[in-house]
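Asks: Sequence and predicted structure below; questions after.
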Amino acid sequence: MTASLKYLAAYSDDTRHQVQALLNQNRLGDVLKKRYPNAHDVRNDRTLYHYVQGLKDEFLRNAAPIDKVLFDSKLHVINNALGLHTSISRVQGGKLKAKHEIRVATMFRECPLEFLRMIAVHELAHLKEKNHDKAFYKLCTYMEPHYHQYEFDVRLYLTELEHSGTKLW
């Protein structure tokens, strides 16, 4: 049985073959659970806001303020949206003001803290860097040195979730 590895399309054939082997042996979920045994305790929008604001205060003190952070059930991982950063510009008086919102897919309400951190860091990086370029990923790894590993592991989790249909946390 060959699973869809759409979340791993950009990775090497060797990496995809290793993941496929784990899927065929029904071991990918076990590997992830061993690496990340516990889910985080950020369960509501208020706690999420404080968590993301803490990261912003630590790494991006001079960046634009964040007006709203929330879990969003309308974000669909299938459409490549783990999280979303939006900037809404409005005219107030004679000035143009931007409001920044960060939304995280609700499915990440129950996941390891590392996964939530990777998504939060990614969306925070958009406060400074709009495009997914070298500067963007440099900022992500500044805020979270293991960013690329966590991103890969989130992709593994999405692959396992699609394959088994069962949440791990």
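Replies: Thanks, I have it. Numbering: from 1, shown residues only.

Asks: contacts, neighbours, all on C-alpha from now
Replies: Fine.

Asks: how many other residues sit next to Gln92?
Replies: When neighbours are counted by other CA atoms under 10 Å, Gln92 registers 9.

Asks: Please disregard the earlier target; I meant His76.
Replies: His76: 14 neighbours (other CA under 10 Å).

Asks: ok, it - contacts?
Replies: By CA atoms under 8 Å, 6 or more residues apart in numbering, the contact list for His76 reads 82, 105.

Asks: and what of the one 3 residues further on?
Replies: Residues touching Asn79, when contacts are defined by CA under 8 Å, 6+ apart, are absent altogether.

Asks: For Arg16, which residues are in contact?
Replies: 5, 8.

Asks: where's Glu58 relative to Met143, distance?
Replies: 9 Å (CA to CA, to the nearest Å).

Asks: Show me which of the two is the more surrounded one.
Replies: A direct count of neighbours by other CA under 10 Å for Glu58 and Met143 places Met143 higher, at 22 against 10.

Asks: Wait, that one touches Asp57, no?
Replies: No - contact between Met143 and Asp57 fails when scored by CA atoms under 8 Å: they sit 11.1 Å apart.

Asks: What residues does the most centrally placed residue in the chain make contact with?
Replies: Nearest residue to the geometric centre of the chain (CA atoms, centre = their mean): Ile119, 2.4 Å. Contacts for Ile119 (CA under 8 Å, 6+ apart) come out as 82-83, 104.

Asks: how close does Arg109 get to His163?
Replies: Arg109 sits 20 Å away from His163 when distances are taken as CA to CA.

Asks: Just say helix, strand or coil for the spatially closest residue to Leu113 that is not a sequence neighbour.
Replies: Leaving out its chain neighbours, the residue that sits closest to Leu113 by CA to CA, 6 or more residues apart in numbering is His40, at 4.8 Å. Classification of His40 using DSSP: H, G, I helix; E, B strand; the rest coil returns coil.

Asks: and here's the other structure:
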Amino acid sequence: MSDHLKYIAHYPQQIHTQVEQMLAQGTLGHYLTSRYPTPHDVRSDSALRDLVEQYKRRYMKRAAPLSKVAYDPNIHVVKHALGTHTRVSRVQGNKLKSKNEICISRLFKDAPLGMLEMILVHELAHLKEANHDKAFYQLCQHMQPDYHQRELDTRLYLIELEANGPLYGAAGT
């Protein structure tokens, strides 16, 4: 298996073969840009927070509030993370205070909106479901019915990015 295909290692061999063919023919980028013609315009941490809050208000009204939502330059795909959800608990006096934070890899500032939304849906689902189990993925699909296709496309985007560089050009930080 090609090193690029590590992002789809758990997918069926048929998908590996298709992706290898697309890479060899130079058509993977075209496939992605035909599905996602432009990158999003969610450039700042505050715009990202607004987008996350829209999803949270729509699908998870009773979930705990978020204390931080930001792009994080320190999250790297190498660590197998595209975003993180952390729950920080601190003792304040005689009470235990909990804060929820969502950070998304800065890499996704230049990605299509559908991929950014997939990642934020994934991280929001962790507010209710800690593990990647059936309930977790059902919640992801409730918020985004085509969640699994977007997840695959995001993995393909990472393969294309690693193999051939940015699809849309880096629009800045």
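Replies: Alright, I've got the coordinates. These numbers come from a predicted model, not from an experiment.

Asks: Would you write a ChimeraX line that selects the buried entries of the contacts of Ile119 of the first structure?
Replies: Restricted to buried positions by 16 or more other CA atoms under 10 Å, the ChimeraX selection for the contacts of Ile119 of the first structure reads:
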select :82,83,104
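
Asks: conserved subset of the contacts of Ile119 of the first structure in the second structure?
Replies: Retained in the second structure (both residues aligned by TM-score structural alignment, their matches' CA atoms under 8 Å) from the contacts of Ile119 of the first structure: 82-83, 104.

Asks: how far is the lengthiest helix in the first structure from where the chain is centred?
Replies: If you go by DSSP state H, the first structure has its longest helix at helix 147-164. Its chain's C-alpha centre and that of helix 147-164 of the first structure lie 10 Å apart, by CA atoms, centre = their mean, to the nearest Å.

Asks: which parts of it are buried?
Replies: Of the residues in helix 147-164 of the first structure, 147, 150-151, 153-160, 163 count as buried by neighbour count, 16+ other CA under 10 Å.

Asks: and the equivalent of His40 of the first structure over in the second structure, what is it in contact with?
Replies: His40 of the first structure maps onto His40 in the second structure, with residues paired by TM-score structural alignment. Contacts of His40 of the second structure were listed using CA under 8 Å, 6+ apart, and they are 109-113.

Asks: Distance-wise, check Glu129 of the second structure relative to Phe108 of the second structure.
Replies: Taken as CA to CA, the span from Glu129 of the second structure to Phe108 of the second structure is 23 Å.

Asks: Give me the nearest residue to Gly83 of the second structure, chain neighbours excluded.
Replies: Ile104 (4.0 Å).

Asks: what's the average distance of whichever strand or helix holds Arg87 of the second structure to the first structure?
Replies: Assigned by DSSP states H and E, Arg87 of the second structure belongs to strand 83-92. For strand 83-92 of the second structure, the mean deviation from the first structure after alignment is 0.6 Å (mean CA distance after the TM-score superposition for the first structure).

Asks: how about that strand: buried residues?
Replies: Here strand 83-92 of the second structure shows 83-86 as buried, counting by 16+ other CA under 10 Å.

Asks: Kindly report the same for stretch 90-102 of the first structure.
Replies: Result for stretch 90-102 of the first structure [16+ other CA under 10 Å]: buried residues 98, 100-102.

Asks: Can you list which of those are found in helices?
Replies: Per DSSP H, these never map to helices.

Asks: Inside strands: which ones of those residues?
Replies: 98, 100-102 (DSSP state E).

Asks: Give me the neighbour count for Gly29 of the second structure.
Replies: Gly29 of the second structure has 22 nearby residues by other CA under 10 Å.

Asks: Return the distance of it relative to Arg58 of the second structure.
Replies: Taking CA to CA, one finds Gly29 of the second structure at 33 Å from Arg58 of the second structure.

Asks: Please, where are all the strands along the second structure?
Replies: 66-72, 83-92, 95-105.

Asks: which one of the ones you listed lies closest to Glu53 of the second structure?
Replies: Comparing the strands of the second structure against Glu53 of the second structure with CA to CA, the closest turns out to be strand 66-72 (8.6 Å).

Asks: What's the match for Gly114 of the second structure in the first structure?
Replies: Under TM-score structural alignment, Gly114 of the second structure pairs with Glu114 in the first structure.
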